[in-house]
Structure formats: C-alpha cells, structure tokens
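# Any chance you can model this:
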Amino acid sequence: MTQHVRDIMTADPVTVEPQTSVAQVARIMRDEDIGAVLVTEGDTLRGLVTDRDLVIRSICEGGDPEQTTVAGACSEDLFTLEPDEELDHAVQLMREHAVRRVPVVDHGHPVGIVSLGDLAMERDPESALGDISVARPNT
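Okay, here's the model as predicted:
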C-alpha cells in the first residue's frame, strides 16, 4: 500500500513571524518540545528555523537574542512537499538535499512538517533512530 506524506507528517506546525526574537523562538521550542518552527509571513511560508540554526546563525554571532530576529537565522532556500506526495519521494528529497525536516504545504500554505524521525518511526520503528524519536526528552 502506498503511503503519503500526510500519513506521517506532524500537522499544524508551530509558526512564527520573521520579526520574532531568537529568544522567543527558543522558548517556544522548549515549551513545545520541538526542534524546528516554520517562519511565515501571514499564511505564506518564508523559512524554517531549527534549534541548531539558532545557535550557529544567531547566538554564535554575539547579538542580543532578545533583539535579534529569527529572519536572519532561518533557512530560506527550502524545498517543500505536498501532503499527497508519496513517502518514497520524501525520502529521496531528504537524501538528495541532506536535510532532516521538510515543510509540507498545501496550495502554498504550510500544513505540516515531515522529519527524519517521522520516517524512521514509520519505516523502521525498531531502529536506533526510531527509538530515539519516540523517547521522552532528557531535559
């Protein structure tokens, strides 16, 4: 049976506007127990920012996290998936682009995120990555 992105994606992704501070995004990630948020202007996808992006592209630069906006830390050169695309295509794109998370859009509007962990839990739940993906955070 063919599986689709919508079958495993995390629906209703957390979104922030580009002018949101890096500190606020970090707090959202902590409170929601997530490692990525989508950056949107209105209902249009502008980028994706991960916890690693916050550190590498913002904190390491020495700016004030309360004053620095997420616009400079997010990845803007994105590829996306549609909810009805086959999972095999998602795997192929993630391999090709060496990414761990991909925004899912429906008619240009963000509706979810599919992650490497989502794929691992679906395809090989007994794998180390599958186990890690379902484990409780160690915070």
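# rest of the way, CA atoms for contacts and neighbours
Will do.
# residue nearest the centroid of this structure?
For the chain, the residue nearest the mean C-alpha position is Ala36 (4.1 Å; C-alpha atoms, centre = their mean).
# OK, contacts around the closest residue to that residue other than its chain neighbours?
Spatial nearest neighbour of Ala36, chain neighbours left out: Thr50 (4.2 Å); criterion: C-alpha to C-alpha, 6 or more residues apart in numbering. Neighbouring residues of Thr50 by C-alpha atoms under 8 Å, 6 or more residues apart in numbering: Gly35, Ala36, Val37, Cys74.
# Could you also give me the structure for this second sequence? I'd like to compare it with the first:
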Amino acid sequence: MSVEDALREAKIRELPLSPPVCVAMGTQVGEVLELMKRRRAHCVLICEGEHLRGIFTERDVVNKILGLPVDLRAPIESFMTPSPVTLHPEDRVWEAMRLMDEGGYRHIPLVVEDGRVAGVISVQDIINFLAEHFPTEVFNLPPRSRQVFEAPEGA
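I've put the predicted structure just below:
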C-alpha cells in the first residue's frame, strides 16, 4: 500500500491520539498558560460542558500574548479562536491533512455528532503515523525539500 493510499484509507480514530486538554469558558488566560506548560500541551480546547466553543494554541500565545500588555486574569475567550474548524473521529487522515494545509492549522479538534469533544489531531500525530507505518520512506527523505538523491546511501 502506498503512503497516499494509507492516508486516504486510515480513519482519524485509528491514530494513537493524546487526550485533549480542556478548560471551561471563563478560565483566566494565566491559568491556561500554566496548564499548557504543566501538561506540555500545544493547544487547549475551550468547552462549555462537553461542547467545544474554541481553541487556544501555542500560535495564539505568540501572536496574541507575548510581548503585549496582557492581563493574565482576562478570560480565555478574549484570546481563543471561537468555533474552530472540526473533524469527526471517523473522518479520514487525508481530510485532516487537507484542512491543515488549506487553513494553516496544526491542530484540529475532533467532535462527535452531538458536538461533544472527542479529541484533537495534530500535525505531529500525522507525522508519527507516517513514521510508524512507512519508516523506510520517512527516514530516507532528503534533508532538504528540493534535494534529490541519485542513489541510496549507506550499507
């Protein structure tokens, strides 16, 4: 099976995803930053009950907080991306890659039919999937994107 076929066939639920880090609406941004640091999380989902209301990512930290006079007691809603693009765990990995590419996302929340949070898929999850299922292809990639090897290297 080719890499492309595997990505088109694999469902997101088949990937070993980490449990999402969720906080309630109204949580202070300082608390969210501390939680991200403590849990080594690249994103946090903002929920009302079990329903997704927004996402706050490391990119939001860089673009909306670092170097700015921010009140760390402000609610996370002031900094989150509301109503983010979502996927369902039954969607294909290929669809996640397409959305990430088109939207410039590194994390996409997963929700089920009734709107409850089911997880998050990240670029790193997809890279791990590829490295696990296609180690030869991944580890033999040239170090620079435009570099092409004429012959295999090594023993």
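# What is the equivalent residue in structure 2 for the residue nearest to the centre of structure 1?
Ala36 of structure 1 maps onto Cys43 in structure 2 when the alignment is built from TM-score structural alignment.
# By neighbours, which of the contacts of Thr50 of structure 1 wins?
Neighbour counts for the contacts of Thr50 of structure 1 (other C-alpha atoms under 10 Å) peak at Ala36, which has 24 neighbours.
# who touches that residue in this structure?
Neighbouring residues of Ala36 of structure 1 by C-alpha under 8 Å, 6+ apart: Met29, Leu48, Val49, Thr50, Asp51.
# how far away is it from Ser127 of structure 1?
Distance of Ala36 of structure 1 to Ser127 of structure 1, computed by C-alpha to C-alpha, to the nearest Å: 23 Å.
# Leu38 of structure 1 versus the corresponding residue of structure 1 for Val32 of structure 2, what's the distance?
Aligned by TM-score structural alignment, Val32 of structure 2 pairs with Val25 of structure 1. Distance of Val25 of structure 1 to Leu38 of structure 1, given as C-alpha to C-alpha: 10 Å.
# Counterpart of Val102 of structure 1 over in structure 2?
Using TM-score structural alignment to pair residues, one finds that Val102 of structure 1 aligns to Ile108 in structure 2.
# ok so its match is a strand residue?
Yes. Counting by DSSP: H, G, I helix; E, B strand; the rest coil, Ile108 of structure 2 is located in a strand.
# My read is that it contacts Pro89, right?
No. Judged on C-alpha atoms under 8 Å, Ile108 of structure 2 makes no contact with Pro89 at a distance of 10.9 Å.
# picking up where we left off before, out of the contacts of Thr50 of structure 1, which comes closest to His109 of structure 1?
Val37 (14.3 Å; C-alpha to C-alpha).
# Tell me which helix or strand that closest one sits in.
Element membership for Val37 of structure 1, per DSSP states H and E: strand 36-41.
# The following helix or strand past that strand: average distance to aligned residues in structure 2?
Using DSSP H and E, the helix or strand that follows strand 36-41 of structure 1 towards the C-terminus is strand 44-50. Superposing on structure 2 and averaging over aligned pairs (mean C-alpha distance after the TM-score superposition for structure 1), strand 44-50 of structure 1 comes out at 0.7 Å.
# separation between the counterpart of Ala74 of structure 2 in structure 1 and Val22 of structure 1?
Alignment note: Ala74 of structure 2 maps to Thr68 in structure 1; criterion TM-score structural alignment. Counting by C-alpha to C-alpha, the gap from Thr68 of structure 1 to Val22 of structure 1 is 6 Å.
# Now do the shared contacts for those two.
The contact sets of Thr68 of structure 1 and Val22 overlap at Ser58 (C-alpha under 8 Å, 6+ apart).
# For these two, work out which one has more neighbours and name it.
Neighbour totals were compared for Thr68 of structure 1 and Val22, and Val22 leads with 27 against 18 (other C-alpha under 10 Å).
# Pull the number of nearby residues for the match of Val102 of structure 1.
Using other C-alpha under 10 Å, Ile108 of structure 2 has 23 other residues around it.
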